[in-house]
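Peer 1: The sequence isn't on hand, but the structure is:
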């Protein structure tokens, strides 16, 4: 279902993708639980398609919540957590919140350097 929603989004069918992501997220929360990594990734996917529709405030709320949960479940330095930080920075940038975007990007960069090393391609 996530893959199908992704394909819808890739074709610019954002409303349909959003509906599919919301259904997927609802089912994942029931089956896997709210804090399962796959559920958290579905939350991120939903936020991305919401950003594509220009619903930045809602996307920011979802990204903040997802990041908070990923930090608790996976840890601050986990690659999925860092990915969520990057998504939040994109939302900030799209809202014109450039200082917040820069701050989040700097934090993500610092954490990646600590985890992967300064010379790692990522």
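Peer 2: Alright, I've got the coordinates. Just so it is clear, the model here is predicted, and its values are computed rather than measured.
Peer 1: Going by C-alpha atoms from here, please, whenever you check contacts or count neighbours.
Peer 2: OK.
Peer 1: Show me where the protein has its helices.
Peer 2: 2-10, 14-31, 37-52, 56-73, 79-94, 98-116 (DSSP state H).
Peer 1: Below is structure B, check it against A:
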């Protein structure tokens, strides 16, 4: 029951989750959570990190009602430990907002999503991949409320940030394809003709393309 064991359990659970062995990962997360709570108390940031990871796994297995209270508890711990404007708070806000979007609690989700974006921009600058993730999630929320014209520049900016990341690092970001596909779908929902769609897609990448 040593905290180092909990850290190892979390790392192993993450590997299992990444290889889609979700049923094997869950008991490891739960055991790690119990160790952290016993070692540090129920309101320690390590507990919040474990709660967030377990909530992600529960969401992967479509147990959204089980995941929501874990996200909320993790968020409360992070805010109490680090203050309201910490990057960990933004991550938790983004995850909770995404879950609320999926459960059709759209009016509650939007301010959380916007707050996550503001914290990420202040913490990392306007062109960081974490900002792209927030932008894409907010665009998905706006699409869900049929505010397509508001969603378009956010979705386009998310793609631009991740294209820039690829050109600067030589590596494709793991979220680039999903953001690009989301933007393509949005452009189709805007009823643009093929030429207009192609122009906007090229425009999202053009500022960062090699000359």
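Peer 2: Yes, it's here. Just so you know, these numbers come straight off a predicted model, no measurement behind them.
Peer 1: Quick check: longest helix in the second structure by residues?
Peer 2: Longest helix in the second structure, counting by DSSP H: helix 148-169.
Peer 1: Pull up the aligned stretch in the first structure for it.
Peer 2: Counting by TM-score structural alignment, helix 148-169 of the second structure pairs with no residue of the first structure.
Peer 1: Kindly report the same for stretch 76-89 of the second structure.
Peer 2: So stretch 76-89 of the second structure sits over residues 68-81 in the first structure, by TM-score structural alignment.
Peer 1: ends of that stretch, how far apart?
Peer 2: Start-to-end span of stretch 68-81 of the first structure (CA to CA, to the nearest Å) is 9 Å.
Peer 1: Could you pull out the buried residues of that stretch?
Peer 2: 68-71, 74, 76-77, 79-81 (16 or more other CA atoms under 10 Å).
Peer 1: out of the helices of the first structure, which comes closest to residue 122 of the first structure?
Peer 2: helix 98-116 (7.7 Å; CA to CA).
Peer 1: how big's the offset between the closest one and the second structure?
Peer 2: Its aligned residues in the second structure lie a mean 2.5 Å from helix 98-116 of the first structure after superposition (mean CA distance after the TM-score superposition for the first structure).
Peer 1: That helix vs helix 79-94, what angle?
Peer 2: 160 degrees (axes from the mean of the first three to the mean of the last three CA atoms, to 10 degrees).
Peer 1: What are the contacting residues of helix 98-116 of the first structure?
Peer 2: 77, 82, 85-86, 88-93, 120, 122 (CA atoms under 8 Å, 6 or more residues apart in numbering).
Peer 1: got the contact list for the residue nearest the centre of the first structure?
Peer 2: The centroid of the first structure falls nearest to residue 44 when counting by CA atoms, centre = their mean (3.1 Å). Residues in contact with residue 44 of the first structure (CA under 8 Å, 6+ apart) are 62-63, 66, 84, 87.
Peer 1: how about a cut-off of 7 Å?
Peer 2: Applying CA atoms under 7 Å, 6 or more residues apart in numbering to residue 44 of the first structure gives the contacts 63, 66, 84.
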